[in-house]
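Student: Sequence first, then the predicted structure:
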Amino acid sequence: MEKKQRTCMLLAMLLLVPALVFAQGGKDQAKGSAVTGGDGKPTITFMVTAFYGTELKNEYSDEVIRRYEEHTGIHVDWRWENNDVYKEKLGLVLMDRNNMPMIITGSGEMSANVVDAAKKGAFWDLTPYLADAARFPNLSQYSRDVIKSFTVDGKIIAVYRGRQIGRLGFSYRTDWAEKVGITKAPETIEDVYDMMYKFTYNDPDGNGKNDTYGLELVKYVGPLDIIQTWFGVGNEWVEKDGKLIPVHQTPEFMTALRWMRKMYADGLVRPDWPSVDSGTFGDALRKGQAGIFIDVMDSGKRIWNYYKQNDIRSVVNPDQVATMTLLGPIEGVTLATSGHNGYYLITKDGAKTEQDVINCLTYLDRINDPEMLVLADYGLEGVTYELNADGDIVMYNKLTVAQTPQVGLNQSITYFPYLESPKPHLVKTDSDLAADAAFARNKAVAVFNPALGYLANSSVNAEVGTDIEQIIDDARTQYVCGLIDDAGFAAAAKAWADRGGTRLIAEINQLHQAAKK
């Protein structure tokens, strides 16, 4: 989920301390030699997110470790931290200067406190290293657009984890559409509303009960961001008459809000969606309670795969398994992602020497080679996959992700220049191919955030950005649910401006004009 969540007060306090510490410590780095393992390979320490608790601890994981160490020439001292407490743990780790990892994983966009720490010299400037194509042939192929989000005071201070630009869009349950008489994929906002309405009131599951909703919504508000683009709203910020402004200040935003308010009033989504746990997103489609899913196409594909794995039958043809249509754009547009899903910082308190930095980047570069992508994404031949007569990968799918020998290794991959192994190829299922086609459609029409590169360098955004963004998110939810009217939303927009938004617009446009010059 790409939208930033409210930063808790505890985390803010934790992260402010290391920023002050870094201000004093960043100037005086030790000149000692790089650490080596018992086998003579350089050792790097790497703090990464653990999602399963079995990362590189399963049967045959030792073979995975042997292969990546042999290929990269680097020994990795992994520091796994559970996903549900990762942000809090990050704050604690940053305060422990004597036990600082060389590489720290960040999630989402850079937080205000990370930017502040960067300004105080906490992290290495990677600009000259990433320009060295001979030494780092993979990392040097970063996107100049995406890297703007990780450039602070003209210095690249992080390596991002690449992702599809066109991941976000519109998906729906194909057999439900057939059941209610929709034979053509939606193209317009009116088409979408018609599908939502029929999925809610025309008994798409054929059980004779009024027990379905058109669109699945939970308290994660990413789908609302995507819907807005159909109305010409833009992606968080938009350029009007040469000036960048937040989208909530545009008339198109209010048009989109009124449409979503009607969607809610007409009962096309569950009434309690603002309180539904984000971790359940997708469950309503899996359980046959809703038929439309608006978010990443990957998740639409996973819902389709769930139907296959659990033999969920089509309501119009019981001889077939239910499928999803992974459509993508509506009104010829969709929301672009930031092009990344997190980033890697190389700390000065952890990587004390230039050789340490080179070792870290050597690992991050070589782990992106095609054979390492195969290892991280697909595992071991004869254990998790086999090669067919054409030399392509056929997955066994006998193990859950948590049981695979390679689980966790992909948390250290930047996924550029390749999002997947160019060779050997994975033999793809129908759902894989549909997702790839949707990615391509989305990428061609994805709406970008023109302010991304400036937000990372904005002192005002570092100061108030997360808090004032929440003001608009909360007001949007309240408006959609009919709890406030136009005047109420205008009051929230004024609160946004008064609490730093006006200053933020001014600073973003100063940076924008300077960049133009």
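Tutor: On my side now, so go ahead.
Student: use CA for all of it now, contacts and neighbours both
Tutor: Fine.
Student: so what does the helix ranked longest in the chain touch, helix or strand wise?
Tutor: Criterion DSSP state H: the longest helix present in the chain is helix 459-480. Other elements packing on helix 459-480 under the criterion 3 or more CA pairs under 8 Å, 6 or more residues apart in numbering; DSSP states H and E are helix 112-119, helix 251-265, helix 486-496, helix 502-516.
Student: Give me the angle between it and helix 502-516.
Tutor: Orientation note: helix 459-480 sits at an angle of 120 degrees relative to helix 502-516 (axes from the mean of the first three to the mean of the last three CA atoms, to 10 degrees).
Student: surely Thr36 meets Pro42?
Tutor: Yes. With contact defined as CA atoms under 8 Å, Thr36 reaches Pro42; the gap is 4.0 Å.
Student: So the two - more neighbours on which side?
Tutor: Set Thr36 next to Pro42 and count neighbours by other CA atoms under 10 Å: Pro42 wins out with 18 against 13.
Student: Go ahead and confirm the more buried one touches Val357.
Tutor: No. With contact defined as CA under 8 Å, Pro42 does not reach Val357; the gap is 11.2 Å.
Student: got the angle between the longest helix of the chain and helix 112-119?
Tutor: Using the same axes, to 10 degrees, helix 459-480 lies at 170 degrees relative to helix 112-119.
Student: contacts for helix 459-480?
Tutor: For helix 459-480, the surrounding residues in contact (CA atoms under 8 Å, 6 or more residues apart in numbering) are 4-7, 111-113, 115-116, 221, 248, 257-258, 260-262, 264, 274, 455-456, 484-486, 488-489, 492-493, 495-496, 499-501, 503-504, 507.
Student: ok, structure two:
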Amino acid sequence: MLDTKWKPKGKSLTVLTTSVMAVSLLLSACVKSKDPESQDAGSDPQVDPSNPYKKHLEITWMGHNAIGKIYGETPMQKLIEEKFNVTIKPVPIDIFNQEQVNLYFADGKTADFIRLNGTLAGMSAIMDQGVFKEIPEETLRKYMPNWMKALEGMVDPKIVKSSMYYDGKLYSVPFFNYAQLQPWVMAIRKDWLDNVGISKMPETMEEYHEVLKRFTYNDPDKNGKNDTYGGHGLQLYLKGAFGIGAPDVNYYADKSGKVSATATTDNYKAYLKVLQSWYKEGLIDPESITDQRPQQRVKWSTGKIGVLADHPWWYASNTVGNLTKMLTDNNPNAKVEFFKPFAGPDGQKATGNIPFPGMQFGFGFGKDTSDEKIQRIMAIKDYFAADDEFWTRVFYGEEGKGYTRTPEGIIQVTPEYQNVDKTVAEGSNQYFALRPDTWEYQKKNIIYKVDMPAYDIAMNSPVVYNTVNFVTTSTNKAAAKSGAAVNTLVREFETNAMTGKLDIDKEWDAFKKKFLEVGGQAIIDEYQKQYDAVNKK
């Protein structure tokens, strides 16, 4: 039977700020401030200095679940409950199911701890419904100093402060981690390259084109059937080769400070023509237009595609359900390698699918959640940020069962805990233990040498950002109003252009005109104001 009593083996990690005396009452008794200017914890009427968790609280918890999984009572939950004198009630909802989430809140339901799958900007519709309780920034900084220090160690504090607000209000604890500093990379079947007679990774768009042709028509899996395509997510490096970010529309400021939409540029038009020609050649799976991530991964794992774009984390050997193991489980002879962004017509090269650094929606509190529950939840989450040992215990499970360490000190997840159903049953991983991890911690404790090639490419590649390439200080209301219509227009135009349903040259001017009319111009104008407000002399 799993021992749910966490027993520290050494000195806890403490990362303290000037306000930590107040926070120490909400952390463990062993964490003490040396700052004489810290506030007197006894001045807080809701906290007993001798026992900060004396009052038992019941907390409803909507955590970061594994895709499609529902959580119940778990051993990791009990660790937290015992340490912080709470009873946690997991909310039975899949946060990745947007329809399920919408219906939950539409019915008037809520939770004390709410983690949803979306950026702060993407959460605007739900925040506008009044689901979340507003948080004073001073409360956040008072009770979560370790969490905030981790964030501001990765991202400029000015960006942290500006991007965590929504229309001037703070509805969530901001979140960011090392993975969000890393763009996606492209994996490739090295065994397929060998089978089709290609000896090196593609370095130009023409060489990439040749790989796709051979992966489609030269029987790369040697099964005697014409049943493969080059890959999925083929556009990642291709867009980078034209200076375009991964989503439908991006708004970039040039060197002179003028903001424009990438979807109306000559580079985007040139990109569409390449995409159309490749589709005509049969190199792009028609189903990729509508495939979602589950369908994409089935095709990767069953050997139907030879190139796949994703974040390096998803290929890492200690990621539960990782893409490498997913493939080799079905084909032990498969070899996965990674290639750098290739050069486009003008020599430009870049990767993407990474937002300009800013704070994602971390977690919020239900509108009816009491202040004492908010403080207790903040204490729990801040302790995860402060104490690596406790975080490791909850995230990976019990040492010797959930993980072991290599002689170099790298955490090695045991085979049993690489199963998603097992981690759900244990309550390990991100459901409770989501925290702002730093790249320094990951390199020291998590990243295996075998996984570094993908991370090295990600960290050393030129990047084109999603949405904008500059700091914004508020929500773009024009984008909130018309962004969906603009994105739909661009997505439909790209799909019809790629599949040859329209003549790009003949329709180009009409497309640009319509883009501006349905809201593109208003969005550009508002982003220009935001850019000028931050960068004016």
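Tutor: Cool, the structure landed. All of these numbers come straight from a predicted model, not from anything done at the bench.
Student: Any idea what the TM-score is?
Tutor: The TM-score (TM-score structural alignment, normalised by the length of structure 1) is 0.77; 462 aligned residues with a CA RMSD of 3.6 Å.
Student: Leaving out the residues flanking it, which one is nearest to Arg297 of structure 2?
Tutor: Leu323 (7.7 Å; CA to CA, 6 or more residues apart in numbering).
Student: Aligned counterpart of that neighbour in structure 1, please.
Tutor: Per TM-score structural alignment, the equivalent position to Leu323 of structure 2 in structure 1 is Ile303.
Student: again, but for Ile524 of structure 2
Tutor: In structure 1, Ile524 of structure 2 lands on Ile505 (TM-score structural alignment).
Student: Ala510 of structure 2 now?
Tutor: Checking TM-score structural alignment: Ala510 of structure 2 goes with Ala491.
Student: Run a quick neighbour tally on that match.
Tutor: 14.
Student: hmm, who's touching stretch 15-27 of structure 1?
Tutor: With CA under 8 Å, 6+ apart, stretch 15-27 of structure 1 has contacts from 91-92, 94-95, 113-114, 116-117, 120-123, 348-349.
Student: got the residue ranges for the helices in the stretch 251-400 of structure 2?
Tutor: For the stretch 251-400 of structure 2, the helices defined by DSSP state H, counting those that start in this stretch cover 266-280, 293-301, 323-330, 371-386, 388-396.
Student: how about those helices in CSV, adding distance to Thr467 of structure 2?
Tutor: Listed next are those as CSV, based on distance: least, CA to CA, whole Å:
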stretch, distance to Thr467 of structure 2
helix 266-280, 15
helix 293-301, 21
helix 323-330, 27
helix 371-386, 29
helix 388-396, 32
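Student: hang on, the earlier thing: which residues are in contact with the match of Ile524 of structure 2?
Tutor: 244-246 are the contacts of Ile505 of structure 1 under CA under 8 Å, 6+ apart.
Student: one step back: which of the contacts of stretch 15-27 of structure 1 are buried? Put it as a ChimeraX command.
Tutor: To isolate the buried ones among these in ChimeraX, judged by 16 or more other CA atoms under 10 Å, type:
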select :91,94,95,113,114,116,117,120,121,122,123,348,349
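Student: and the most far-flung residue of structure 1 relative to its centre, what helix or strand is that in?
Tutor: In structure 1, counting by CA atoms, centre = their mean, Gly208 sits farthest out from the average C-alpha position, at 38.9 Å. Assigned by DSSP states H and E, Gly208 of structure 1 belongs to neither a helix nor a strand.
Student: Quick one: neighbours of the nearest residue to Asn85 of structure 2 once chain neighbours are set aside, just the number.
Tutor: In this structure, Asn85 of structure 2 finds its nearest non-sequential neighbour in His56, 5.3 Å apart by CA to CA, 6+ apart. Using other CA under 10 Å, His56 of structure 2 is surrounded by 12 other residues.
Student: how far away is His56 of structure 2 from Gly63 of structure 2?
Tutor: From His56 of structure 2 across to Gly63 of structure 2, the span is 21 Å (CA to CA, to the nearest Å).
Student: one step back: surely the match of Leu323 of structure 2 touches Gly282?
Tutor: Yes. The pair Ile303 of structure 1 and Gly282 qualifies as a contact (CA under 8 Å) at a distance of 7.0 Å.
Student: contacting residues for the alignment partner in structure 1 of Tyr165 of structure 2?
Tutor: With TM-score structural alignment as the criterion, Tyr165 of structure 2 lines up with Thr151 in structure 1. Contacts for Thr151 of structure 1 (CA under 8 Å, 6+ apart) come out as 157-158, 453, 456-457.
Student: Helices along the stretch 1-150 of structure 1, start to end?
Tutor: Assigned by DSSP H, counting those that start in this stretch, the helices in the stretch 1-150 of structure 1 fall at 9-25, 61-72, 86-95, 112-119, 127-130.
Student: I appreciate the help and will end here.
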